[in-house]
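J.: This is a predicted model, with the sequence first.
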Amino acid sequence: MEHRHGPSGDHTSRRPTTHTAEHPAAAHPSATWRMAAMATLHCLTGCAIGEVLGMVIGTALGWNNTATMAIAIALAFLFGYAFTMRSVLRAGLPLAAAVRTALAADTVSITVMEIVDNAVVLAVPGAMDAHLDSALFWITLAFAFAVAFVVTTPVNKWMIGRGEGHAVVHSVHGSH
C-alpha cells in the first residue's frame, strides 16, 4: 500500500496500479532511452527474423515482390508478438492474457518499424529486385533495420513514458 498526503495534509492510502491488458497503465516516469532502445531491439529482433524468413520463403517459391513483402510483414508481426508472448508466458501469464499483452506491447512498435524499414527498401534503387545472394539485398536490409531502429526508439520511449507499449511487459514481469 502506498501512502501519500491528501489535499488537506491528511494521509490517504491507495493501492499501486498494476497494469494488465485489461487495466489501463499508469504513467512510467522512469522511461529511459536505454529502456526504449532495449524494447526497440526486442521488437527489431522478432521483426528481422520474420522478415528474412518471409523473403526466403517468397524467393524460394518464386513469388512476386508484393506477395513476398506481404508474407515478410506478416511473419515480422508473428515473430515480434511471439518474442513478447514467450517472455510473458514465462512470467506466469495465461495464454489469453499473454496474447493481449503482446498485442498491447508491440503493435505500434512493430507497425512503425515495418512502415519505416519497408519504405527504405522501396526507396533504394534495385533493392526490391535484389536476390538473397546479393550484397545489395543484405546491405539495404541492414540499413533499413538501422533506420527503423532510430525512428522507432523515440516512439517506444514516448509510449513507455505513458505506461503503454513495452511498459505493459515490464509491469507483467514486475507483478509476477
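T.: Arrived safely, thanks for sending. Quick caveat: nothing in here was measured; it's all calculated off a predicted structure.
J.: only C-alpha atoms for contact and neighbour calcs from this point on.
T.: OK.
J.: Check the secondary structure at P125 for me.
T.: coil (DSSP: H, G, I helix; E, B strand; the rest coil).
J.: all helices of this structure, in order?
T.: Along the chain, counting by DSSP state H, helices occupy 33-60, 65-90, 95-123, 135-161, 166-175.
J.: Just send the ones you listed back as TSV, with mean neighbour count and distance to T12 too.
T.: Below are the helices of the chain laid out as TSV (neighbours: other Cα atoms under 10 Å; distance: least, Cα to Cα, whole Å):
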stretch	mean neighbour count	distance to T12
helix 33-60	19	32
helix 65-90	20	33
helix 95-123	20	31
helix 135-161	20	25
helix 166-175	20	23
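J.: second one coming, line it up with the first:
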Amino acid sequence: MDHGHQHHAMPSSGRALTRTAVNATLHCLAGCAIGEILGMVIATAIGASNAVSILLSVVLAFVFGYGLTSLPLLRAGMAMAAVVPIALASDTLSIATMEVIDNTIVAVVPDAMDAGLGDLLFWGSLTFSLAVAGAATVPVNRALIARGKGHAVIHETGIHGGPPIPLVGALAAAGFVFGLAVLIAT
C-alpha cells in the first residue's frame, strides 16, 4: 500500500542498511526520549519511588514511541486497526532495547535516581543513558530490517513522519557529550 508516498526498496546489507538502521533508531529514540524524560520529570517532581519512576518512564516511552510512528499513518488516512499492528511490529523491540539499556544505566549511576530536577546529575545521567541506549539499539534495528522486520514494516507503507532525523541525531550527540561531562565531573 503506497498511499501516494514515495517508496524505495529497503536495503538488506552494507552501508545503506546501516544508514537505514541509524535513521530508524533515531526516529525511535525521539519517541523514547520524550516519554523517558517526561516520565522521569513527573516521577521526580512528585517524589515517586525509583520503581515508579522507571515504570512511568518505560510506559511513556512506549506511548510516545508508538505515537510518533502512528500519527503519520493515521494522518495519511490509515485505519487504527491497520496502524496498531504496524506500530507494534516496527517499534516494540527497538523501544524495549532502549528502555532496558537507558534505565539500567540511570539505575547504576551512583545517586542518579535520587537526583532532583535542578541537579546536573539528573539531566546528565538521563541524556547520557538515552544516547548510549540509542547507539546500542542500532545493531538490533539493523538485524531486524535485514530480515524485513522492525522499521521495514513501517517502510512498506511508504509513509514516514516524526521529527527531523538530523535534529534528533544532533540532540543525541549533544546529550551524550553533556551527559559524559557531567558523569566525569561527579
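T.: Done, it's in. Given the structure is predicted, the values throughout are model-derived calculations rather than measurements.
J.: just to revisit the earlier point, with respect to E2 of structure 1, which of the helices of structure 1 lies nearest?
T.: Closest to E2 of structure 1 of the helices of structure 1, according to Cα to Cα: helix 166-175, at 15.5 Å.
J.: For the closest one, name the packing helices and strands.
T.: On a contact count with 3 or more Cα pairs under 8 Å, 6 or more residues apart in numbering; DSSP states H and E, helix 166-175 of structure 1 meets helix 65-90, helix 95-123, helix 135-161.
J.: closest one to H173 of structure 1 among those helices?
T.: helix 65-90 (7.0 Å).
J.: Give the aligned range of the closest one in structure 2.
T.: Under the alignment (TM-score structural alignment), helix 65-90 of structure 1 falls on residues 50-75 in structure 2.
J.: returning to that earlier point: how about TSV for the helices and strands packed on helix 166-175 of structure 1, with distance to E51 of structure 1 added?
T.: Converted to TSV, those look like this (distance: least, Cα to Cα, whole Å):
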stretch	distance to E51 of structure 1
helix 65-90	4
helix 95-123	9
helix 135-161	10
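J.: Nearest to A37 of structure 1, out of these?
T.: Counting by Cα to Cα, A37 of structure 1 lies closest to helix 135-161 out of these; the figure is 5.5 Å.
J.: tilt between that closest one and helix 95-123?
T.: Counting by axes from the mean of the first three to the mean of the last three Cα atoms, to 10 degrees, helix 135-161 of structure 1 lies at 130 degrees to helix 95-123.
J.: and helix 135-161 of structure 1, how far from the chain's centre?
T.: Here helix 135-161 of structure 1 is found 11 Å from its chain centre; the criterion is Cα atoms, centre = their mean, to the nearest Å.
J.: Please consider this matter closed, and thank you.
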